[in-house]
Every structure is written in C-alpha cells, then in structure tokens.
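Trainee: I need the structure of the sequence given here:
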Amino acid sequence: MTGTGYMAGSRAPGTPAPPSSERIPVAEQVAFRARRAVVGDREVAATVVVADSRVVAVDPYDAEVADGTRVVELAPDEVLLPGLVDTHVHVNEPGRTEWEGFASATKAAAAGGVTTIIDMPLNSIPPTVTVDALRTKQDVARDQSWVDVGFWGGAVPGNVADLAPLHDAGVFGFKCFLLHSGVDEFPHLTTPEMREALAEIASFDGLLIVHAEDAEVIDASVSPGGRAYADFLGSRPREAEERAIRTVVDAVRDTGGRAHILHLSDADALPVLAGARAEGLALSVETCPHYLTLEAEGIPDGATQYKCCPPIREHENRERLWQGLADGTIATIVSDHSPSTADLKLLDVGDFAQAWGGIAGLQLGLPAIWSEARRRGHDLVDVVRWMGRNTADQVGLHDRGRIEVGATADLVVFAPDERFTVDVTALHHKNPVSAYAGSELTGVVRQTWLHGTPVDTDAAPRGQLLRRGQP
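Mentor: Got it, this is the predicted structure:
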C-alpha cells in the first residue's frame, strides 16, 4: 500500500541509527536510550541526546554518553516519538472558559503526546480578529500552558485591514467560514469577501484556512430535528463540502494565494483536491481522528456526543479517507478539539439539530489513530508524519514533530501495544463528554517531555507562547 511500510534502503527496526554528523556543544545532557525510536522516516534503535531544550545528537543505541549525562532507558515495550503538533484546537478562553481553558487543554495535550497546539480564533470572546484580541488571549494563556501554544487569527467581514497587523504580530494564518460559524461573534465570509481576504493574505504570503461547507447547500438541506442521526447527516450533505472546496480552489488559482481546507469529512472531494495539487496550486487539506475511526452506521440515534460539522460519514467514506492519507492527498491529521459543557450537548434530549457540534478529542487523538492505523498496516512513522512533522511544517515550525539534531527536545514515551478503555472522568478535558467514551484503544502515552524536561502537571507550567517566524 502506498505510504505504508519502510522506505527503500531503510534499516529494519532494532538496527542502530548512524552516528550523528553534527553535535552541539553543551554542558548538561539527558540521553534517551530507545530500542525503538521514530527518527526521520525510519524506526530505529537509537540514543537521543538532548540539552538546552534541543536535540544535540542522535547516536546508535549502544553509544557511550558523556560523563554526567542523565540516562533515561526506555522499557522494551516503549517507543520514543517526537512530540506531536496539533494545529486545530479550540481552547475557548477567555469568554467560554467553562467549555475549556488553556490549563485544562494543555494538560490534555501533554497527556496525549501533543507538545505544541495552535489555538483557533473562535470560540473565545473576543475572537482573535484584531491585534488587541490576540494580546488578550496571549495574556490569559501565558502562565497556564503546559505545552507550547501558538495562535491563528480570524478573517471575518470588515477586518481586511486587520490581517496584515495580525500577521506581523505572529499569528500562523487566518481562519474563515463559508457558512455560519455557530457563534454570532465570528461571522462567515461570502465568496467575494473570502476572495478579498485571500488576495490580501497573499500579498504578505500568509495562509488562509477554511471551514469549507457551502451555505446555500446547507440552507437547502434543513434538518427536521430530532434524535435520528440519519436526519442530521442528511442536513450536511457531501455536496456542501465539494462545492465550497471548488470555490476555494478557484480563489487560490485566481489570487495566487495559499489556502488550507480544514477537517475534511467528504471523501468525494478527494479528486478535486488531488487535481488542485497536480495543478501546482498552494492548497492543502487535513482530516481528523473522528472521521478516520468512527462511522455513521455505528452512531446511535440521540447520541449527540458524536455531533460535529462537517459530520462523521459512512463506512465506505471513511475507507476512502484512509486511502487519501496513504496516497498523500491528505497530509495532516488534527484533533479539531471543539468541546463544550455537557448541557450544550443536550444528551438527555438527543436532538442533533439543537445540540452543540464538536468533538473533544485532544487527549485521545494519538491512540485513536494508532489503533486504526496499525490495523491497516501503517506504522508509527506514518502516524508521526501525519500528526507531527507535516502539521509542524504546515505552520512553519520546522524544528518540531521530528527527532533530529537541532530539533526541539519535545519527546514522548509511547507504549504502542498497551490497551486501555476510555474513561471520560479520567481525561484532562474540562467537561467529561467524549465520542470515545467506553472505547478500547491501543497505545498509551507514559511520559511527555517538553524542552528536555518531563511535563509535571503538579508543578508550574512551562509552555511557551509561539509566534510565526520566530527563530
């Protein structure tokens, strides 16, 4: 299968990595000895040495280490991974902190092997559509983040003049909707407004990220409401994604801008996206764990914990999304962590039309994807590429999501064969609602290291605020 297995010429697991060709002089060091480590595009046995928040050497497993080096020996059932990078997280603070906040979200991230998140410009109040709003969000995040945090800006009607200042202030790009966003303070763009924003963003080589569902198609597919998941699914038809994606493709072609399609759920759109890539357009696409691991046929009526927009579709659609990952049409997997309080899910009523739409999955993305990926013949190299290296590269954080000399010393000790049953009350997410409640998943994060130091949620948080283009 394309995109799976080991690349030609690579070593089999357990054979030594080659000596590092570059070293950084340091004083205090920690050496991770791992019989299995994901290094580049291979899984190898290695000793990974870190100091001063960076990886300073990648050596063979049995390499000698300098005197005074602290040695962390991984157990035989553990794999050393780079910290993952989740570029699609709704933290919601300030304004809706009862839904989630930086403290709870970043603890959940660390517990799930994610060491960098990029926060969406909604559903916080104020939304991140001006520099002042960005400063407000940075102020509340600064002293309560257990992992590193960056920020997206927003593109809404009337804020074209704010886009360049937000870019200069360090946002990683700009999110827009092509239909109602779900919250009134973050209105959607019409097609002409989206094209105007994309042209402005192209003028400084920024990135527009798009919730791509067409408003007219959705408005013509009104749900009757109620408990039937089939009715809700019918209210968010595949055509809505396809038409909106074609609108974005045309805008990218005409403006020369860069755009990214968020949370793809419709596999029918894959040929359009592959065609845009073949044309050389600067267009990329992501999908999410819930679209790759869940399916409409398994969602009971009234189970509004599964509601998200665009929706979880049928089994055959899920299979084709996996093929889109395997052939490279889809480059990244992100959580789209979009939590709310339990009452907004209307779990007692089960009305899909009225319940809040969003999946809280930040802590569970890695085991959910690994559980499904391994069954399909994919390996941890693939998972790290989709959830670490490619997500980091998308936002220009080229020293993250990988284990190599000079990379950030963000590391994860992962037990890929250990199974667990999801207990929502044990998650760090602020509200105990999850589409994965009661599911048995494979793969446990046993320890997460940030900047070369283990994350300790009982100690003071050490996460840093990130900005685009920082060294």
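Trainee: every contact and neighbour count from this point should use C-alpha atoms.
Mentor: Fine.
Trainee: need the contact list for residue 68.
Mentor: 28-29 (CA atoms under 8 Å, 6 or more residues apart in numbering).
Trainee: what residues of stretch 462-471 count as buried?
Mentor: 462-468 (16 or more other CA atoms under 10 Å).
Trainee: which one of these is nearest to residue 212?
Mentor: Residue 212 lies nearest to residue 468 out of those, by CA to CA, at 24.0 Å.
Trainee: residue 390 reaches residue 328, doesn't it?
Mentor: No. Residue 390 lies out of contact with residue 328 (CA atoms under 8 Å); the separation is 11.0 Å.
Trainee: please say which of the two ends up with more neighbours.
Mentor: Neighbour comparison, residue 390 and residue 328: the larger count goes to residue 390, with 22 against 15 (by other CA atoms under 10 Å).
Trainee: to compare against the first, here's the next sequence to fold:
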Amino acid sequence: MSFDLIVRGGTLVTPEGVRRADLGISGGQIVELSEELTAGGPEVDATGLHVLPGVLDAHVHLNEPGRTHWEGFETGTRALAAGGATSFFDMPLNSSPPVLDRATFEAKRERGEQKSLIDFGLWGGLTPLNLDRLDELADCGVIGFKAFMSHSGLDEFPAVDDTALYEGLKTAARLNLVVATHAESDNLTRHFTEQARTGGGHSVRDYLGTRPVVAELEAVQRALLYAGELGARLHLVHLSSGAAVAMAFEARQRGVDVSIETCAHYLHFTDEDVEKMGALLKCAPPLRSQAVQHHLWDELLAGHVDIVGSDHSPAPPDRKTSENFFALWGGISGAQSTLNVLLSGGHHGRGLPLEAVAALSALNPARRFGMQRKGALATGLDADFVVVDLGHEFELTELYDRWKQNPYLGVHFKGLVQATYSRGRKVYGQGQFDDSVRGQLLRPGR
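Mentor: Modelled structure (predicted):
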C-alpha cells in the first residue's frame, strides 16, 4: 500500500490524547494513524513538531460580494490559512446584499467557490425581513441562522425584536438548525448610547459605558428562555463575560440546547488596551476589564466554553478614522491569530491543554454544526491539519488580511504555524500559498 502523503514523526493532538504517530493520507482523507507507517509515498517530516486538527473558524465576516474592499474571500482565507484554519463559516453580513434568501446565498456561494483557499460554510440571516425565507435558506444548505438582538450597524440587516426571535427559533427548531445570536439588549444599549451622546460623549470610555455586561446578560437570559421553551438549538456568539458563560452553562445543565462561543480578542485584550489602541479594538460587545476577563478564562478552563472563533470583521481605514469613537466601525481583524492566542494562553499566559485547544478550535464546532468529516485527526475524516512548532516563540509581523489594521501586530506568540493542509494539500507554508487550491462548500450533515 502507498499513500498520497505521509506525515512522519509528529506529535499528534487527537481526541484520544497527544501521541507521537505518523499520518497516512489518501484521497484527501486520513486513512491510517500508526506509530510507524511502513508503506511508501511522499513524506512530510514533522519530527519535533506538533500536528493539530485544522482550525474551523465558525465566526468570520468576509463581506463578499458587495463589500469586497472591506474583506473578500481571497485575502481573508489567506489570513485564515496562515493562522492554521482549514475551514470557516461566513456570516450573512456585511456582504451587500446580506444572505437573506436563495439568490443572495447563491451569489455568495459562487464567490466562495471561485476564490476561497479553504472549505467554507455560509450562515443565513434571521431578521424581521425574511422570516418567510428560512425554509428556503435551509434548503440551500446554510449552517444555521444568525440574528442580532441589538443594532447590527447595517440598516439592511435589522435586529430581531422579541416576536421575530421567537418565531425564528420556532422555525429553526422545526428545521433542526442552529440560531446564532448576537446577545446584547437593544433597549439598554440604545438608552445608554443616547444618554452618552446627548451629554457630548465621544471617547473610548464613553462608548464602553454604553454596552455594560448587564446588557449582555439580559439578552442571553431572554434567548435562553425562548430556546428552552421551543426546544430550539441556540448558539451564543462572542460572549464577552464569564457571567454570561456561566448563565448559559447553567441553562445547558437544565436541558437547554445551547452552545457557547467566545472570541480570541476577549481572551487576549482588555478595556485598557482599547484606550491605548483605539479603533483597532472597537467591537460589540466591547472588551472588558481585567477582572471580567479573568472570570471568562476561569469559565473557559472549567470547560464551560465550547468554541473560540475570531469574529474577523475588518473595514477600510476611512471607517476606522474619527475623533468620535462612536462613529468608528466596530470590528476586529483577527483571522490569523485565534490558534496562537489559545496556544499562548492569552496575554497572561493562562495554560490550556493541547486537547482543549483542539476541541475549542476544531472538534467542537465540527460536532455542533454537523461537519461529519471535519474537526479531528482520525481515520475517515478529511486530512485537515496544521503543523506547529510549539518551541518557537515569535513576534507577529506578517499579515495577510485585506487591510492589515490588526491589533495582534507585534504581539509575541507561542507556536509558529509551519504549514496548513486542507484535505491533504498544503495551502500555506512559510509565507507561501498554493493558489491553485479551492475550498468546497460545507453543508451541515443533518
């Protein structure tokens, strides 16, 4: 027997544990794991290196078509691959038009298949405008439905009120699809924003004060209540506080079908960094105090967080330039750094076992969203993996996203990505990309 590719001598991070073994790959799949493969084939020497499952980033904004100048599939997927990602799910905004029906889904799917370096799935939108199109989107193969419980920043993607959220969850439960919610109270955030702006507020601290943790908690509680009542599958995106994670985890203990996501920037940066770096770190929910971040890390280390994504959401420089912090586009560029934040343990070096890193970045999103051939180094699954030198500490100096306005630039990380393989083909290695590779559309295997 011969293989299309053999990865020899690496330390593999598998669901069963970390062990030294060889990987045998044929037809884009892992077909054998063994302490020493005897068959032949082209080889990659991974001696002294770690091999992890490729990152599945479930929360990315690539904005194509319509706002490709913000971020498109070509540059966005290069950044993802350089950071160890082999697949991702794209959010239904900020492309123009957003993905709210079959036509807009097909337009984005076509662009992805033309330009994406790695495999991709597409979220569909859940807004008051398209409640009658959710079946249509499900038939297209969306990963699930994304809803905002506060203003999205784009008028063409309005927030759900209580009725729209309830009806959307009800439909999604019938379709057995997940509803992902941006959980911040629209009433509270609008009220605090109006108060601040009326008083002349325009600073970083003024903005941070308009989106307190209580606004997140109120929305999380409401979404959990509806999902529990309806038997719906809920996914809480980018939770910024340990208190919100604890609330969601407690609901899951009671039987609510909820998955919990946070993002790398909440684990690495705090509100003090926003004051230093400004526009690069504006996001919603905002970055929190060090005490809140410590609680978030405690919840993560306790196993209460399921998924860590990037929420990569760039914008052109003119949208990131203003003396008024409220006027700046809210979105952080981070597609390239999620794996490194987890390997490095955030700014304060909180240690995560490698099995937990692999679960948070690959296995858990694959399982939650029905990616039956993704997420782990195991026979029968796609040969999606990243080769990492854990002994190599480095400063991030080379960026591959569209605008390179990136808060991680200059950060010192642990674990240099040596190469990223998608279905057995090397898409990235040592600053070079194989632009002949194209990703495939992923649909949930339900």
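Trainee: just give the TM-score of the two.
Mentor: With the length set by TM-score structural alignment, normalised by the length of structure 2, the two chains reach a TM-score of 0.94; 437 aligned residues with a CA RMSD of 1.7 Å.
Trainee: sorry, back to before: export the buried residues of stretch 462-471 of structure 1 to TSV and tack on secondary structure?
Mentor: As requested, the buried residues of stretch 462-471 of structure 1 are arranged in TSV below (DSSP: H, G, I helix; E, B strand; the rest coil):
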residue	secondary structure
462	coil
463	coil
464	coil
465	strand
466	coil
467	coil
468	coil
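Trainee: tell me who's in contact with residue 142 of structure 1.
Mentor: 463-465.
Trainee: please repeat the previous calculation with a cut-off of 10 Å.
Mentor: By CA atoms under 10 Å, 6 or more residues apart in numbering, the contact set of residue 142 of structure 1 is 102, 148-149, 461-465.
Trainee: what does residue 295 of structure 2 give?
Mentor: 241-243, 245-246, 301.
Trainee: if we go to structure 1, which of these are intact?
Mentor: Contacts conserved in structure 1 for the contacts of residue 295 of structure 2, counting by both residues aligned by TM-score structural alignment, their matches' CA atoms under 10 Å: 241-243, 245, 301.
Trainee: which one (most neighbours) among the residues you listed?
Mentor: residue 241 (28 neighbours).
Trainee: now do the same for that residue: its match in structure 1.
Mentor: Using TM-score structural alignment as the criterion, residue 241 of structure 2 maps onto residue 266 of structure 1.
Trainee: need the contact list for the residue nearest to that match when sequence neighbours are not counted.
Mentor: In space, residue 266 of structure 1 comes closest to residue 238 once its chain neighbours are excluded; the distance is 5.7 Å by CA to CA, 6 or more residues apart in numbering. Contacts of residue 238 of structure 1 were listed using CA under 10 Å, 6+ apart, and they are 213-214, 217-218, 265-269, 310-311, 313.
Trainee: part of a helix, is residue 369 of structure 1?
Mentor: Yes. The assignment for residue 369 of structure 1 by three-state DSSP puts it in a helix.
Trainee: just to revisit the earlier point, just curious, which of the kept ones among the contacts of residue 295 of structure 2 is nearest to residue 31 of structure 2?
Mentor: residue 301 (32.6 Å).
Trainee: from residue 343 of structure 1, how far off is residue 355 of structure 1?
Mentor: 9 Å (CA to CA, to the nearest Å).
Trainee: and the longest helix along structure 2, how far out from the chain middle?
Mentor: In structure 2, with assignment by DSSP state H, the single longest helix is helix 213-230. Chain-centre distance of helix 213-230 of structure 2: 21 Å, with CA atoms, centre = their mean, to the nearest Å.
Trainee: list the buried ones in it?
Mentor: Those would be 213-220, 222-224, 226-228, 230, for helix 213-230 of structure 2 by 16+ other CA under 10 Å.
Trainee: tell me the residues of structure 1 aligned with that helix.
Mentor: Counting by TM-score structural alignment, helix 213-230 of structure 2 falls onto residues 238-255 of structure 1.
Trainee: distance from that stretch to structure 2 after superposition?
Mentor: By mean CA distance after the TM-score superposition for structure 1, the fitted stretch 238-255 of structure 1 averages 0.8 Å away from its aligned residues in structure 2.
Trainee: what lines up with residue 389 of structure 2 in structure 1?
Mentor: Match for residue 389 of structure 2 (TM-score structural alignment): residue 415.
Trainee: test my guess that its match contacts residue 113.
Mentor: No. If you go by CA atoms under 10 Å, residue 415 of structure 1 and residue 113 don't touch, sitting 11.3 Å apart.
Trainee: for the stretch 1-150 of structure 1, what spans make up the strands?
Mentor: Ranges of strands in the stretch 1-150 of structure 1, per DSSP state E, counting those that start in this stretch, are 30-39, 42-51, 54-59, 70-73, 79-82, 84-89, 114-119, 148-151.
Trainee: those into a markdown table, with extra columns for mean neighbour count?
Mentor: What follows is the strands of the stretch 1-150 of structure 1, written out as a markdown table (neighbours: other CA atoms under 10 Å):
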| stretch | mean neighbour count |
| --- | --- |
| strand 30-39 | 25 |
| strand 42-51 | 27 |
| strand 54-59 | 24 |
| strand 70-73 | 14 |
| strand 79-82 | 27 |
| strand 84-89 | 28 |
| strand 114-119 | 28 |
| strand 148-151 | 24 |
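Trainee: of all these, which lies closest to residue 224 of structure 1?
Mentor: strand 84-89 (30.2 Å).
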